[in-house]
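When you get a sec, could you give me coordinates for this:
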Amino acid sequence: MAHIGTVKHIPKEVRYNFLQMAAPASYVAGLGRGASGFTTRSDIGPAREGPSAETIADAQAKRGEDVPDPDAFQDPDDERNLFAGTVYEADDEEADRIWDSVDERMDARRKARREAAEAAEEAKQRALNPKIQTQFADLKRSLSTLNDTDWDAIPEAGNLTGKRRKHNMRLEENQNGRTYVVSDTVIADAANRNILLGELDKAQQENGGFDTPANDGTMTDFISIGNARDKVLSLRLDQASKDATNGSSTSVDPRGYMTALNSQIVQTDAQIGDIKQARQLLQNLIQTNPKHAPGWIAAASLEVHAKKMVAARKIIAEGCEKCPKSEDVWFHAAELNTPENAKVILGKAVQHVPQSVKIWLKAASLETDTTAKKRVLRKALEFVPNSVRLWKETVNLEDDPEDARVILTRAVEVIPTSVELWLTLARLETPENAKQVLNSARKRIPTSHEIWIAAGRLAEQSPTAIGDIKVEDNSEQTRKLATQVDKLMVGAVGSLKKNQVLLSREQWLQEAEKCEQDGSPLTAQAIVKATIHQDVEEEDRKLVWLEDAERAAKGGFFEVARACYVVLLETFPTSPPVWRKAAEFEKAHGTPQAVQDILAKGVQHCPHAEVLWLMAAKEKWIGGDVPGAQDILAEAFKQNEDSESIFLAAAKLAAETGQLDAAVQILEKARVQANTDRIWMKSAVLQRQLGHLDAALEILEQAIKKFGTFDKLHMIRGQILESRKETAQARAAYAQGCRSCPKSISLWILAARLEEKAGITIKARSLLENARMKNPKNDHLWAESVKIEERAGSTQQAKSVLARAMQECPTSPILWSMAIFMEAPQQRKGRSVDALKKAGEHPAVILAVARLFWGERKIEKTRQWMGNAITADADWGDAWGWWLKFEKQHGEPERQEAVIERCVAAAPHHGPVWQAVSKDLANAGKNTREILELVAAQLQ
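As a prediction, the model looks like this:
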């Protein structure tokens, strides 16, 4: 034994005196070395569940002991056992609410006294057991007297536990003078830990491995143990393989087993508990009321949810025995079993419920052979001959139309009130026989509107029609056929009214739309004509019918909308807006000939409607019939002698067709008869186009004397003088115009541009400033001021003017589009976001964003935003110009042509660049395609 220190004799009563000492407060055994938090058997109870209450009661009864009554100590107010199976109903809830209100009332009676007593008791307890913070409250208050020096003298807090413990140990050792002996095993173990072995000893070399010495001197060979374990495992696997081969045990498919494991749904304890509780409830239900079929179905469904198919089949089989007259139980049983077993189950089912269509259809669906299905369905028809669904399924299985027709003939004899069977039979018959079938159906079912509609469709598809008949075809045969269908539908409505069948307008319109979808436009129109008068007051007919036509056109039902317009024109033949709406509809969804026919009838009924004459002449002109357009305008002159619009249209037609002298004469006559400002203006413009500037100025002089407040006269006069380099006279003309028309923005801008061209930029700024004073918050004037500064090279001044402009016009799209490109390139995107928030619905702002994407070479994004600008306003010609310019740079010829075609269809008229190009005298007479090309080339 090795010893450390000197061992002195210590008396026994002194050595173990701490064992008799009381443990300090808040002492926990083993807490210092971490031996806390363990759970023992006494904490969790026995491993097995003890005997139940019933078992204990039986044992006590066998021993002769008195078995206590469980209800002896039952609280009478506890309804847990007494009303455990009852349902919590509304009266129970009302009773509980009443008792709660009583309790609240009784509790509120002495609430103040009780709260006062509780507060006094709490104060007393606080005085007896004060909190720590209360005990040191006076010391905390004394800390306020400390100065900075006293605070600095306080030492930093540190972990002094270990130091204090060591210090106390040294003090105790010095006081008692004790020493302790260390065990030899501890010293040997410490010595072995520090030894480094460089070679194996002789025993290890002879044994061929490392041996671990044990306390009893034995050696453990881990290599031998591992070899033995592998050998035993190999023997067990070989034995299992032999058993599987001999068939003594069930073989396991590893892949299928893993698939089954993956398909299993892991259920939590809560879900398992819910399933058990539900199983118990359903068990009580089916035991209490075994004739209740939904209870058996619910119990079986619960077992299916719990993945216990055997139990589910057993339960549903018992349900079939208990409830043999319930088709749902039999059907559910068939669903839970294999197809072969399901056939047997359904065979038993039809013996108990032979009238169940659901069971027969399920039995037929289980058959894989068509012949077997037919056999099952025909057997079903013997038991249930009045089932429409069984007849339909039987007919659907027939491949031969003749066999299907024979079956349907028998079906309508058995079920003469089935509209669906009659209609199906009519579709299988020839047109002649179909007519007889529908007549028989009408006699049997006089309240069915479907049969009348089918008769109308049959009449429309009559073989008397040659080829495919379209509504636009105005042949005599089409009109006769349409008349026949119209009479048929009128008779249908009358017959249904006699039989007390009244369908609403909306229902009839829906039927008309359905007929149009099925390819029967004449029937759809006939339905509308016969029923559109229903449920509408006489004073509301025009408005309601127009709404019906517009709604049908939006939904794509053009024949229904056309029928609405036909009724409108027949009812209101002297209403020009109705004729105009009908003409616009035909122009959008019909043929040019239909448009001309409507307008020709319209001018006959409304001879003083100028717009109809102009539309008729324009359609003739667009169709290439210039003499026809001239004849229409000549007839229009007879009906409207002093019409400004007709004079101008005639002059334009003559000018566009190259008959300039005729145009001049027409305008001269118009100035005498109509004598309007627009006619004088058009006369001056025509003289200007012909190059007769003196004649144009003379006409303008006379016109200004008569119509001095018409700003366009002053504008044309100034432009003519400006083109002749007569700056002083042009300045005077613009000045006169600004005085006469101070609200004309274009006049102020033209005057400012004249001064700018003359090199007097200060005068231009002054004019625009004066214009803004007379026309406040006008973004066009501010935009012109910004452009003047940009053209003068004053970028900072332009930004300053733009800032002022946006303060006065914060939502101007023109100013926002200019502001985006006046920012630095890296700041333009943020500026565009602000522009979209303030004025994002205008095409100018959307175009600015598209141009930003264009600069970043985001082709598809640019194309999308160009389309958005067109959607915002298709009349903004600059948007079309930018789009065509973009497609010419990045798009294919097909895309360019598509943009041009869409622009021609839209026919834009607005936009700064578009208006400047289209009104240029050099571009007079050019069409939309040519103007678009010029605009795209000029934009930059």
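
make it CA atoms for all contacts and neighbour counts henceforth
OK.

residues making contact with stretch 847-855?
817, 820, 828-829, 832, 859, 861-863, 865-866, 869, 879, 882 (Cα atoms under 8 Å, 6 or more residues apart in numbering).

Among those, which ones are in helices?
817, 820, 828-829, 832, 859, 861-863, 865-866, 869, 879, 882 (DSSP state H).

run this one through as well so I can compare:
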Amino acid sequence: MSYINPLKKKFLDQTPPPNYVAGLGRGAIGFTTRSDIGSARNVDGGVPGFGDRKQQQQQRSGNEDDENGDDSDNIGYTNYDEFNGDANDGFSDPNAIYDADDKEADDIWAELDRKMDSRRKTRREEKEREQMEMDRMSRPKIQQQLAEYKLGLAAVSLDEWMNLPDGGDISRKAVKKQREIYVPVPDSLIERARQENESYSVLQVGNSSGGINDGNLSSISGTTTTDLTQVGSARKTVLDLKLNQVSDSVSGQTCVDPKGYLTDLKSKKIATDTEIGDIKKARLLFKSVIQTNPKHAPGWIAAAKLEMLAGKLSQARKIISQGCQECPDNEEVWIENANLQTPDNAKAVLAQAVKLIPQSVKVWLYATNLEKDIRMKKKILRRALEFIPTSVKLWKEAIELEEPDDARIMLGRAVECVSDNVELWLALANLETYEKAREVLNRARQSIPTSSEIWIAAAQLEESAKKNENVSRVIKKAIKSLSTTNIVVMDREKWIGEAEKSEKVGYPITCQAIIFESIGMGVEEEDRKRVWCADAEELIQRGSIKTASAVYAYLLTVFPTKKSVWVKVAQLEKQYGSKESLEQTLKQAIKNCPHYEVLWLMYAKEKWLAGDVDQARSILTQAFESNPGSEEIWLAAVKIESEMNEIKVARGLLKRAIDMAATERIWMKSALLEREFGESKAENDILAEGLKAFPTSWKLWLMKAQLEERVNPRALDKIRDIYNSAVTKCPSSIPLWLEFVRFEKRANNQQKARTLLEKAKLRNPKNEEIYLEFVRFEKSVGNAKAAANWLSVGLQECPKSGLLWAEAIANEPKHGQKNKCVDALNKCNNDQYVLTQVAKIFWFDGKLDKAKSWFKRAITTFSDYGDAWAYYYLFLLRTGQSSSNTSKNLNESEMNELLKQCLEAEPHHGEQWTKVSKQRAPIRLFCHCKYRFTK
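Okay, here's the model as predicted:
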């Protein structure tokens, strides 16, 4: 053990040796302060020791400069920087003052720099231009290299162009070899499988008497294997046996439910220590409340409920009885006391309560509800009315228990006691005859002059008595009387609401009278048509059809020649009215607006759909007299005759139409009529004449090319010439370009078809149909990568194109279709193509309810989109065939209803729909559509 001197100081407390400098061995330079040396000074004015080291440092740096070849005369000139200069000069002094002379010098040098730069600018730009031209000559662009050859293409004839060979596919497609990768099964999986299928062996050691040997291995009787699953099933069997033993062997009854006793045990709520502690704290709190303020009724009620929650019913009854003694005038305490008692005791409690507080309506009603005998209920309510004759609740409860005759008598007494209640007056009027009801309502109006309900009830009374002429008079008096009353202000919106109520209770005449008298309140003269049309549309959306019809009827009395209003009224009657009302509306419409052809066509169409063809012809004949040059009327007459197979009459009408109103559409319909009945020569002549009159009609060009391909399918050059002329005359017609591309594809000229698509894209940039044709063309030739690229480009150029998004959803793998649907709905939520495609995705995934809802959304929002109707029909057809008989019958009814709705909507658009609807066969409805879609 070493000896430690206690008087010796620690190392850090000892005095340092003389001339000690901390860190000198690591290259640090020591320094001293004035406190170290006092007033001592060197001769040169420096600090002793510091000046010597400074001179040594300067001498050392000077020697280094000499060794490096520095010829500077200033030894120690180490602050010079190559870019910033000498750090010791006056210009780099941070404390130097920047005065006006310095600013003037800087401005002079800056001006010199600008002038020198401007002198060199022209020469510098010329040198840059010469360098750029030399670079372009040495490395020209591909466009410049091929400029001369492109100019030479202008002299290439069409035959030479068509004879150019197709470019082959020279791309190197790397074929990746499929390598079979063997992944060994992990040991953990094997071990887990072994443990799951493991059986345990148990040694049973025993003697002949069934006892256990004391370790004698020779007496081992054998080994058995125990299966854990069998142990579980055995436990279940034993449990069932014990439950069966509890049952009564004679009657089969038991006090224990052998199947549900475990569930009953689980339903038993056992209070935990925490809950018991909370109950104790709450009991102390409520005890303090009722002792501090014994007249506070909610405290007694809360304390009783707490004991009830804790399961101490007797204690709760005791507390609430004390509460009734302390708060005898509080009805809530008595009612809570009755709740905690048995029915007989509750009656006694309430009997005591009504003696103390006979003016409490709640207590009387609660006592009434306790009684099951109607006579006792009536007796209690009549007794209550003796104490509280002004209670409307008691009168209503008492009247509801009476017969009609007794109820009338009681209502007479009720309106005397409570003369300011409208419901009682109206109830009394409903029980009286017409004459007495008028007297009752007159008395009610005198008692309550500010009530509009009484006036409206009087008008409804007149309507129910078939005195419709008095209805409008009563409503007019009501509005005049209520408008002079300063207490109640009935504005226009409230009267419209009253009209809706009258419609719902079955008084349409009263509804119309209210609208006629109040619809013009507070509406400016110039805003009447707009405001009233908006009111009618809102009423239709709310389902108030009669009220909306009344608004339109009043609107037509003010504006009898407004064509748009007549059309809306006709559409309303067609959807919600009867055939007679629709016919009457259309008759009045063509009488007031004889020069509006749409009304004539609607009238003729309704007659034609009803099967009255002669009447439809007669209506169109009258329409010709009022509108001799109308294209729509001519074509409607032709359609009727063609549908009735009157070909000669239809041709004659078209010839007369060409003579009187030779429009492009009439020429097209004439050629279409000949195509329908297979007259190719007549169709060709009509198309030739039509193209002379309308050379830029793309529909006529398309029909001519299709006719030539149908008649002479091998005359490819002639068909190609027609398409070339067509796209030259109509370069902005997308259907022409697409049909030209498809023709070249059918002719196995894939490269020319691709070239045509490029030209179409240049002529019509950012067109979604062209990009879609690109995608489908590349897919058809097996180039899936190019198709995906074109689809990506199309979505970049047309980010809100539902057509391209629907195609993207269809091309997406199944696991990514849902995400693509979400992206499409975010970009174009309300698009018919996207809605239909999303519905199809749900259909294919087996989510039939969601698919149906999306199909319904598509056909409701876009009733003119035929593909949605057709796919929905096919959906119902397929799901009905693969379901039970009940759902099959249900789907058949839905399909019939869908057909009816589709005929009313008359869709015209849709890629698949137009292919079917424009076929030559006259049958173009769903019965034809479904077979085409099923392929």
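
TM-score, when you put one on top of the other?
Put the two chains on top of each other and the TM-score (TM-score structural alignment, normalised by the length of structure 2) is 0.64; 669 aligned residues with a Cα RMSD of 3.9 Å.

Out of the ones in helices among the contacts of stretch 847-855 of structure 1, which comes closest to residue 564 of structure 1?
Comparing those against residue 564 of structure 1 with Cα to Cα places residue 869 closest, at 34.6 Å.

Nearest spatial neighbour of that closest one, chain-adjacent residues omitted?
In this structure, residue 869 of structure 1 finds its nearest non-sequential neighbour in residue 843, 4.5 Å apart by Cα to Cα, 6 or more residues apart in numbering.

Touching, that neighbour and residue 875? I think so.
No. Using Cα atoms under 8 Å, residue 843 of structure 1 is not in contact with residue 875; the gap is 9.8 Å.

if you count what's nearby, which of the two comes out ahead?
Shown here are residue 843 of structure 1 and residue 875; by other Cα atoms under 10 Å, residue 843 has more neighbours (29 against 18).

Give the full set of residues in contact with that one.
Counted by Cα under 8 Å, 6+ apart, residue 843 of structure 1 has contacts 868-870, 872-873, 876, 879.

any chance of these in JSON lines, plus distance to residue 364 of structure 1?
Listed next are the contacts of residue 843 of structure 1 as JSON lines, based on distance: Cα to Cα, whole Å:
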{"residue": "868", "distance to residue 364 of structure 1": "57"}
{"residue": "869", "distance to residue 364 of structure 1": "61"}
{"residue": "870", "distance to residue 364 of structure 1": "60"}
{"residue": "872", "distance to residue 364 of structure 1": "59"}
{"residue": "873", "distance to residue 364 of structure 1": "62"}
{"residue": "876", "distance to residue 364 of structure 1": "66"}
{"residue": "879", "distance to residue 364 of structure 1": "66"}
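
SS state for the residue mapped onto residue 379 of structure 2 from structure 1?
The pairwise alignment with structure 1 assigns residue 379 of structure 2 to residue 375, based on TM-score structural alignment. Look at residue 375 of structure 1: counting by DSSP: H, G, I helix; E, B strand; the rest coil, its state is helix.

so what's residue 906 of structure 2 up against?
So residue 906 of structure 2 contacts 863-864 (Cα under 8 Å, 6+ apart).

that older thread, any chance of the contacts of residue 843 of structure 1 in CSV, with neighbour count and distance to residue 481 of structure 1 too?
Formatted as CSV, the contacts of residue 843 of structure 1 follow (neighbours: other Cα atoms under 10 Å; distance: Cα to Cα, whole Å):
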residue, neighbour count, distance to residue 481 of structure 1
868, 19, 47
869, 27, 48
870, 23, 45
872, 17, 45
873, 17, 44
876, 24, 47
879, 29, 49
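
do you know how far residue 828 of structure 2 is from residue 822 of structure 2?
Look at residue 828 of structure 2 and residue 822 of structure 2: by Cα to Cα, to the nearest Å, they are 10 Å apart.

and what of residue 866 of structure 2?
Per Cα to Cα, residue 866 of structure 2 is found 24 Å from residue 822 of structure 2.

Compare these two (neighbour count), which wins?
Using other Cα under 10 Å, the more surrounded residue of residue 866 of structure 2 and residue 822 is residue 866, with 23 against 13.

what lines up against the more buried one once you look at structure 1?
Aligned partner of residue 866 of structure 2 by TM-score structural alignment: residue 877.

same deal with residue 121 of structure 2?
Using TM-score structural alignment as the criterion, residue 121 of structure 2 maps onto no position in structure 1.

now swap in residue 748 of structure 2 and tell me
By TM-score structural alignment, residue 748 of structure 2 lines up with residue 759.

So which residues of structure 2 form strands?
Under the criterion DSSP state E, strands of structure 2 are mapped to 80-81, 85-86, 200-205, 220-226.

Any chance of those strands in JSON lines with distance to residue 547 of structure 2 and mean neighbour count as columns?
Formatted as JSON lines, the strands of structure 2 follow (distance: least, Cα to Cα, whole Å; neighbours: other Cα atoms under 10 Å):
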{"stretch": "strand 80-81", "distance to residue 547 of structure 2": "96", "mean neighbour count": "10"}
{"stretch": "strand 85-86", "distance to residue 547 of structure 2": "96", "mean neighbour count": "14"}
{"stretch": "strand 200-205", "distance to residue 547 of structure 2": "84", "mean neighbour count": "12"}
{"stretch": "strand 220-226", "distance to residue 547 of structure 2": "83", "mean neighbour count": "12"}
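
Those: which one's closest to residue 232 of structure 2?
The nearest among those, by Cα to Cα, is strand 220-226 at 11.3 Å.

what's that closest one aligned against in structure 1?
Under TM-score structural alignment, there's no match for strand 220-226 of structure 2.

what packs against that strand?
strand 200-205 (3 or more Cα pairs under 8 Å, 6 or more residues apart in numbering; DSSP states H and E).

Between strand 220-226 and the strand it packs on, find me the angle.
Our comparison of strand 200-205 of structure 2 with strand 220-226, counting by axes from the mean of the first three to the mean of the last three Cα atoms, to 10 degrees, yields an angle of 160 degrees.

Which neighbouring elements make contact with strand 200-205 of structure 2?
Checked by 3+ Cα pairs under 8 Å, 6+ apart, strand 200-205 of structure 2 has strand 220-226 packed alongside it.
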